[in-house]
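Peer 1: got a predicted structure here, sequence first:
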Amino acid sequence: MTKASIHRFSNRLHQKLGLGTWQLGGPNIVQGKAMGWGEISEEESLAILSAALETGIQFIDTADSYGKGLSEIIVGKALRELSYPQDIIVCTKFGNVYLSDGTTGQDFSPEHLFASVKASLQRLQREHIDVLLLHSPPDNFDWANYDRAPFEDLVSQGLIRQYGVSSKSVYGAKRVMDAGFGSVIEVIYNALDRRVDEILSSHPHQAAYDIIGRVPLGSGFLSDRLLTEDPQFGEDDYRSHMADRDKNWMVENARKLVFLADLPGGLSANALRFTLQNPIISVVIPGARSVAQVQSNVLAANLPALSEAYIHHIEQSVPSVPDWWKPSK
């Protein structure tokens, strides 16, 4: 496959800004554990999407598991009511399933693929999906024996335009590139986790992929508020279940970037533009739980690029991710 959809975005920062909609799926409680970001009303969700579209954002990222389909429904309703059905690139994901016993699992079979595409198209109220991604398959997924023909069949039918993988980690993303599967990779990239630069930027297949930068604000830890306050997450927010050592590392290292808070827009805006200005990233998808957060993201995208001196300062302040995030040798 060739780059056909996402790659029409240029390297101007404001045109690389998209919107992630995991937050719009609500708490999504599974076996008593939050899989979402907490309560949000449909009215607020539609206002967020409206604000994003009105500012020129053209890329919307969602998934069939966000709120068990609720996020896709909200996106579809917003695009219909706001009359933006053709100009927007919609990326969705499949493979995470809710089992009859209340647990979750994964299914990337052709049968589930076709059923998922049909269901997502109905929820999104669209005739095609611009980008379809496998949703967080294991990093050691067996790409050598995974049949890509069903995806090409969906492309030939006009039901999807591009396909690829939303990777669990950058190491899984590298294996996708190694296998040459699809043409899109969604991967974590932010000022605290820059492993994309180390592992993907020099990959021989990198130019064949559109790369979507996810978690650009470090799951909300790259926040001006957390420079002085300890994080407090409600029980319906998935971050309340994060391991303490992960939360502590995120807070401690985000605070090492306090010098970005002195720049226009503050820490969050400048952390976001750090991700936006990476030349191998095609589009960046910060989430938003309010219109104000959308406006902050747009502000960041309209700021000039950070200087090389600030990039160097970021790299020196947080040299690497913790060892327990890296694969064991």
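Peer 2: Nice, thanks for sending it over.
Peer 1: contacts, neighbours, all on C-alpha from now
Peer 2: Noted.
Peer 1: contacting residues around the residue nearest to Val155 when sequence neighbours are not counted?
Peer 2: In this structure, Val155 finds its nearest non-sequential neighbour in Arg161, 5.5 Å apart by C-alpha to C-alpha, 6 or more residues apart in numbering. Listed by C-alpha atoms under 8 Å, 6 or more residues apart in numbering, the contact set of Arg161 reads 4-5, 128-132, 155.
Peer 1: Arg161 in helix, strand or coil?
Peer 2: strand (DSSP: H, G, I helix; E, B strand; the rest coil).
Peer 1: quickly find the element holding Ser120.
Peer 2: helix 110-124 (DSSP states H and E).
Peer 1: which SSE is immediately downstream of that helix?
Peer 2: In N-to-C order, the element after helix 110-124 by DSSP H and E is strand 129-135.
Peer 1: spatially central residue in this structure, please.
Peer 2: The residue lying closest to the centre of the chain (C-alpha atoms, centre = their mean) is Arg214, at 3.3 Å.
Peer 1: hmm, Ile185 and it touching each other?
Peer 2: No. Counting by C-alpha atoms under 8 Å, Arg214 does not reach Ile185; the two are 10.1 Å apart.
Peer 1: angle of the helix holding Ser120 against strand 129-135?
Peer 2: 130 degrees (axes from the mean of the first three to the mean of the last three C-alpha atoms, to 10 degrees).
Peer 1: only the buried residues of helix 110-124, if you could.
Peer 2: 113-114, 116-117, 120-121, 123-124 (16 or more other C-alpha atoms under 10 Å).
Peer 1: which residues sit against that helix?
Peer 2: 64, 69, 72-77, 92, 94-95, 127-129, 150, 159.
Peer 1: included below, for side-by-side comparison, is a second structure:
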Amino acid sequence: MPLMRELGRTGRMAGAVGMGCWAIGGHFTLHGLNDGWGDVDDAQSVRAIHTGLDLGATLFDTADAYGTGHSEDILGIALRQRRHEVVIATKFGFTYDRSTRALGDIDVSPAYIETANARSLERLGIDCIDLYQIHPGELTDDQADAAAEALEGLVERGRIAAWGWSTDNAEAARRMLVYPHFAAIQQELNVLHDGPDMLALCAETGLASLNRSPLAMGLLSGKFSVKTQFKTDDVRGAGHAWVRHFHNGRPAPEVLARLSDLRDLLTSNGRTPAQGALAWLLARSPHTFPIPGFKTEAQVRDNLGALDKGPLPAAIMADIDRVLSRPLAAAE
């Protein structure tokens, strides 16, 4: 049976490796730059989701921002006959124009939350969202509290079951613990980018840690080289300042060198590089839920193969720590 974990303070169990649905949203822009992952085939996306279900995925994470609603549309279609098997997580907080597929300003006001929630429920074709997450990572205390109170109201009305926040700010997340249905955070976490403060908070309080960018935007799949070049229609080549490890659409050579040092450790016991990277996350904390992205059935099979092999053993984790403790070589 695939590895299952308790999903934070939701009271639900979920497959320890979930599926991130950013890429299947297709094209959209943020600040005028492409924020999608290139062309997408909707029929293939549905097949990939069904493959994931058959392989033990039960946690699906999306956002109304992804394709300005298109990811939610496709996820709703794919899960319609199997709603009872899954935990559906989505996010809100970026305004958007569906006609131009462009994201706009941040809005986490109670009035906007009411509207965004209704739209997500309709696109997903469900009556209640299992985990509804604040998408913008930094808010003022007043913004956060007003949003939290609105989210608690949605729980009382049966429109969401629990809520969370996609943030790397552990102290800001700690403030939300006074709200009874705050159940999970979503943090950037992978072999190349640890998040010990947030993981310590999860260990202390029982929050779930959903891990965005668990494969470092694909780098940890082991498929890229110094010759790889992403076009501007892909978020990795679009020119966003916040995209790590890619410069002008190319993987940073010093990061590729670090991955080369890690490869044998990550691929121990017959794992693929992606499975090793996900196994590192599973071993990093009992509260983690990596949510790797996908566009094809083959990617889903590779990612979810990590469920069968389980977390990396302690000895391998210690060896990885030793490699990571070495200074990262400067780029040439």
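Peer 2: Sure thing, it's come through. These figures come from a predicted structure and were not determined experimentally.
Peer 1: let me see the TM-score of these two.
Peer 2: The TM-score (TM-score structural alignment, normalised by the length of structure 1) is 0.84; 306 aligned residues with a C-alpha RMSD of 2.6 Å.
Peer 1: just to revisit the earlier point, need the buried residues of helix 110-124 of structure 1 in CSV (columns: distance to Ile60 of structure 1).
Peer 2: Output for those, formatted as CSV (distance: C-alpha to C-alpha, whole Å):
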residue, distance to Ile60 of structure 1
Leu113, 20
Phe114, 21
Ser116, 18
Val117, 17
Ser120, 14
Leu121, 14
Arg123, 14
Leu124, 11
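Peer 1: and which of those residues is nearest Phe141 of structure 1?
Peer 2: Leu113 (16.3 Å; C-alpha to C-alpha).
Peer 1: could you measure from the closest one over to Gly95 of structure 1?
Peer 2: Using C-alpha to C-alpha, to the nearest Å, we find Leu113 of structure 1 at a distance of 8 Å from Gly95 of structure 1.
Peer 1: the nearest residue to Asp224 of structure 1 once chain neighbours are set aside: which element?
Peer 2: Nearest residue to Asp224 of structure 1 in three dimensions, chain neighbours excluded: Leu267, at 5.4 Å (C-alpha to C-alpha, 6+ apart). Here Leu267 of structure 1 sits within helix 266-276, counting by DSSP H and E.
Peer 1: elements contacting that helix?
Peer 2: strand 283-284, helix 291-301 (3 or more C-alpha pairs under 8 Å, 6 or more residues apart in numbering; DSSP states H and E).
Peer 1: what range in structure 2 does whichever helix or strand comes after the last one sit on?
Peer 2: Later in the chain than helix 291-301 of structure 1, the nearest helix or strand by DSSP H and E is helix 308-317. With TM-score structural alignment applied, helix 308-317 of structure 1 matches the range 314-323 in structure 2.
Peer 1: and Pro85 of structure 1, what element?
Peer 2: Pro85 of structure 1 belongs to no helix or strand, assigned by DSSP H and E.
Peer 1: ok, and the closest non-adjacent residue to it?
Peer 2: Of all residues not flanking Pro85 of structure 1 in the chain, Leu79 sits nearest, at 5.4 Å (C-alpha to C-alpha, 6+ apart).
Peer 1: returning to what we had before: could you dump the helices and strands packed on helix 266-276 of structure 1 to TSV with mean neighbour count and distance to Pro138 of structure 1?
Peer 2: What follows is these, written out as TSV (neighbours: other C-alpha atoms under 10 Å; distance: least, C-alpha to C-alpha, whole Å):
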stretch	mean neighbour count	distance to Pro138 of structure 1
strand 283-284	31	23
helix 291-301	20	31
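Peer 1: who wins for proximity to Ser317 of structure 1 among the ones you listed?
Peer 2: Nearest to Ser317 of structure 1, of these and by C-alpha to C-alpha, is helix 291-301 at 21.2 Å.
Peer 1: how close does that closest one sit to structure 2?
Peer 2: Helix 291-301 of structure 1, aligned to structure 2 and superposed, deviates on average by 0.9 Å (mean C-alpha distance after the TM-score superposition for structure 1).
Peer 1: distance of Asp145 of structure 2 from Ile106 of structure 2?
Peer 2: From Asp145 of structure 2 to Ile106 of structure 2 the distance is 16 Å (C-alpha to C-alpha).
Peer 1: now do the strand or helix carrying Arg80 of structure 1 against helix 110-124, angle only.
Peer 2: For Arg80 of structure 1, the host element (DSSP H and E) is helix 70-81. Relative orientation of helix 70-81 of structure 1 and helix 110-124, computed by the same axes, to 10 degrees: 40 degrees.
Peer 1: show me where structure 2 has helices.
Peer 2: 42-54, 70-79, 110-124, 141-156, 170-175, 196-205, 253-266, 273-284, 297-309, 314-324 (DSSP state H).
Peer 1: as CSV, those helices with distance to Phe60 of structure 2 would be great.
Peer 2: Shown next, in CSV, are the helices of structure 2 (distance: least, C-alpha to C-alpha, whole Å):
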stretch, distance to Phe60 of structure 2
helix 42-54, 9
helix 70-79, 8
helix 110-124, 12
helix 141-156, 20
helix 170-175, 22
helix 196-205, 20
helix 253-266, 25
helix 273-284, 16
helix 297-309, 12
helix 314-324, 27
